[in-house]
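> What follows is a predicted protein model with its sequence.
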Amino acid sequence: MPLNVLTLNVGNPAVERARRQRDWLARRNEDVLVLTETGSGPGTQLIAESYRDAGWSVTFPEHPDKERGVMLLARFECTVDPINAAMSYLPARLAGIAVDTDDGPLRILGAYVPSRDATEVKTTRKREWIEAFHQAYDATSDQAAVLLLGDLNVLEPGHVPPHPGQFAPFETALYTALTHRHGLTDLFRTLHPTAVEHSWARRAELGYRYDHAHASIRLLPHLAGCSYVHDTRSGKPALTDHSGLAVQLTLTATAPLITSDPAADHEATLF
């Protein structure tokens, strides 16, 4: 069976929107969901509890009040990846799982990189998180293949449209360092070298490709698909202001869980 993974920025949802997001996600066929911009409130908790009650593995690091982060949901047995514990700054924004596949171990990591504005506080915050990410990645690197997904809040060099002056060199350097420092390849660009796609847009003509999937080169022979899922932001009301990003790998997880429908007619245990 192929291994299907989806990343989606859920925008720290309130309960009503979280319920709609959960129901939409439950209709998808992905085996792993990497949710970004999660929070500590009841909306994110509803998603976590619904999937936990349905038998999924839920990896959800502690979120300090008002801080944002990531959550990973998987329909097979997994262990918590050490990268979250290695993060020295805003650790809720980086987490992962380790799974066994028919081609060896696979680390699936989720990242939600801080955004930035013109203030020194936000600039320093993003710079410090990026440096902490590099250190944590280096410290936990091993022989396992890596799939890194999430909202990186950064654009690739040569992005269309270019958005000149909006990103500092240290931000663009994060994107290039994923390849040159950590050996990870942009999967969407591997399959679609010249395509113009955006995962977030203030206006239709001013889009940004913020959401990414990068993987170890050894995973490229297993890459069967990588595409954006835009209906998450096209509905009325929209599920979120980000598109999802779906990845298909010709790998099989060797320890599937017995799971049920996360959107079944039962309330999450918190409510």
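Happy to help now that I have it.
> only C-alpha atoms for contact and neighbour calcs from this point on.
OK.
> What's the separation between Arg202 and Gln166?
14 Å (C-alpha to C-alpha, to the nearest Å).
> also this one, for the comparison:
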Amino acid sequence: MTNASEQDFLFGSPDVVEDGVAAKEFRLLALNIESPSADRVRRQLDWLYGTGANVLVLTEVRVNEAGDLLARELTSSGFAVTRPRTGHDDRYMTLIATKGYQSRPVQLVGENARFHAVRLTTHFGSLDVIGLYSLTNGMSAESSAARRVFQQQVTQSLAARAAAEPTIPLLVTGDLNVVEPGHGPAASRALFEDHDFDFYLDFGRRLGLVDSFRQTHPDAADLTWYGPKGGQRLDHVFTTPDVHTRVVSVGFDHDVRTSRLSDHSALRLTVT
């Protein structure tokens, strides 16, 4: 039997952002939701709806009943949810949920449960939003080798996408599980390998994208995840330069982390 509050949840939230906002503002929120239980999904959704975001990129979504619940509730609240194909061995996936936009999936070379894209028709034209949840730094030789292969595949895929349709701008965001060289605590940077830094740098060097947060806040010291050896900024957003010129705000909402709804801070970006 379902009680009243559960029924309200299943039929969507009345507090969700209106469709009409998309005609004037692109409000992105990217968050690693830390593999939540069904109960924490409900609390996370209340928080997400309260942000007024109309583009959600959610990473570390478990391929299980809680992940299904998340997708169903977002859909019932009026979001168009794009979820990747998952296989028997996939534990996690990235969900992209949008509200008020025409959207369709975009096929990427080598896309997988952690890495996929949608094309949105926005008030400033077509935009490919690419959600990415990179492999975690396990601080072992095996982890390093697996990360290197994954990172190279992502970079090659994005380069192929950019070459195939150079006039359609890109926005890549999510938990990239790398830190930028030259920023953040030295003890945290020391945990990463050269290929991790190359992965970060290649968004600019090979793909011509801009780290919108760093470009906007050159001296900011925000960290988005804390482990036993200190804090790291693992969550990023890269855009083509023409999109970045329209960014009116970009930064991190740490409340979701400090309130323990997730172990990551949320990245927020607004384009007008």
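Received, thanks. If you're wondering where the values come from, they're calculated on a predicted model, not measured in any experiment.
> quick one: which of Arg202 and Gln166 of structure 1 has more around it?
Per other C-alpha atoms under 10 Å, whichever of Arg202 of structure 1 and Gln166 has more neighbours is Gln166, with 13 against 9.
> which SS state does the more buried one fall under?
On the three-state scheme (DSSP: H, G, I helix; E, B strand; the rest coil), Gln166 of structure 1 is labelled coil.
> what's the spacing between the equivalent of Ser35 of structure 2 over in structure 1 and Lys122 of structure 1?
Alignment note: Ser35 of structure 2 maps to Asn12 in structure 1; criterion TM-score structural alignment. Separation of Asn12 of structure 1 from Lys122 of structure 1 (C-alpha to C-alpha) stands at 19 Å.
> Looking at those two, which is more packed in?
Here Asn12 of structure 1 and Lys122 are compared on neighbour count by other C-alpha under 10 Å; more neighbours surround Asn12, at 23 against 14.
> Three-state assignment for the more buried one, please.
Using three-state DSSP, the structure places Asn12 of structure 1 in coil.
> and it, what does it touch?
The neighbours of Asn12 of structure 1, taking C-alpha atoms under 8 Å, 6 or more residues apart in numbering as the test, are Glu37, Thr38, Gly39, Gly41, Gly43, Thr44, Arg68.
> got a list of what the third one touches?
For Gly39 of structure 1, the residues meeting the contact criterion (C-alpha under 8 Å, 6+ apart) are Asn12, His63, Asp65, Lys66, Glu67, Arg68, Gly69.
> Tell me which residue of structure 2 matches up with it.
Using TM-score structural alignment, Gly39 of structure 1 sits opposite Arg62 in structure 2.
> Stretch 112-124 of structure 1 aligns to what range in structure 2?
Alignment of stretch 112-124 of structure 1 against structure 2: residues 133-145, by TM-score structural alignment.
> What lies in contact with that stretch?
By C-alpha under 8 Å, 6+ apart, the residues outside stretch 133-145 of structure 2 that reach it are 59-60, 93-94, 114-115, 146-147, 150-151, 174-177, 191-193.
> mind listing what the aligned residue in structure 2 for Leu73 of structure 1 touches?
Aligning on TM-score structural alignment places Leu73 of structure 1 opposite Ala97 in structure 2. Shown in contact with Ala97 of structure 2 (C-alpha under 8 Å, 6+ apart): Asn54, Val55, Leu56, Val57, Leu74, Phe79, Ala80, Val81, Thr82.
> tell me which element Ala97 of structure 2 is part of?
If you go by DSSP states H and E, Ala97 of structure 2 is part of strand 92-98.
> Which SSE is immediately downstream of that strand?
strand 102-106.
> So which other helices or strands are in contact with that next one?
Applying 3 or more C-alpha pairs under 8 Å, 6 or more residues apart in numbering; DSSP states H and E, we find strand 102-106 of structure 2 packed against strand 115-122.
> In structure 2, what residue spans correspond to helices?
With DSSP state H as the criterion, structure 2 has helices at 4-10, 38-51, 65-76, 141-164, 186-189, 194-205, 212-216, 241-244, 255-258.
> of these, which approaches His123 of structure 2 most closely?
Closest approach to His123 of structure 2 among those (C-alpha to C-alpha): helix 241-244, 11.8 Å.
> Residue range in structure 1 corresponding to the closest one, please.
Following TM-score structural alignment, the aligned partner range for helix 241-244 of structure 2 in structure 1 is 217-220.
> May I see the buried residues of that stretch?
Within stretch 217-220 of structure 1, the residues that count as buried by 16 or more other C-alpha atoms under 10 Å are Ile217, Leu219.
> And stretch 215-226 of structure 2, by the same measure?
For stretch 215-226 of structure 2, using 16+ other C-alpha under 10 Å, the buried residues are Thr216, Asp222, Leu223, Thr224, Trp225, Tyr226.
> Distance to Phe197 of structure 2 added to these, as CSV?
Listed next are the buried residues of stretch 215-226 of structure 2 as CSV, based on distance: C-alpha to C-alpha, whole Å:
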residue, distance to Phe197 of structure 2
Thr216, 20
Asp222, 18
Leu223, 17
Thr224, 17
Trp225, 18
Tyr226, 19
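> out of these, who's nearest His254 of structure 2?
Using C-alpha to C-alpha, Thr224 comes nearest to His254 of structure 2 of the buried residues of stretch 215-226 of structure 2, at 7.4 Å.
> so what corresponds to that closest one in structure 1?
With TM-score structural alignment as the criterion, Thr224 of structure 2 pairs with Ser199.
> what sits against its match?
By C-alpha under 8 Å, 6+ apart, the contact set of Ser199 of structure 1 is Gly207, Tyr208, Arg209, Tyr210, Asp211, Tyr228, His230, His242, Ser243, Gly244.
> how close does it sit to Ile108 of structure 1?
Using C-alpha to C-alpha, Ser199 of structure 1 is found at 21 Å from Ile108 of structure 1.
> and what of Asp100 of structure 1?
11 Å.
> who's more crowded, those two?
More crowded of Asp100 of structure 1 and Ile108, by other C-alpha under 10 Å: Ile108, with 22 against 19.
> How about that one, nearest residue that isn't a chain neighbour?
Distances taken as C-alpha to C-alpha, 6 or more residues apart in numbering place Leu147 nearest to Ile108 of structure 1, at 4.8 Å, with adjacent residues excluded.
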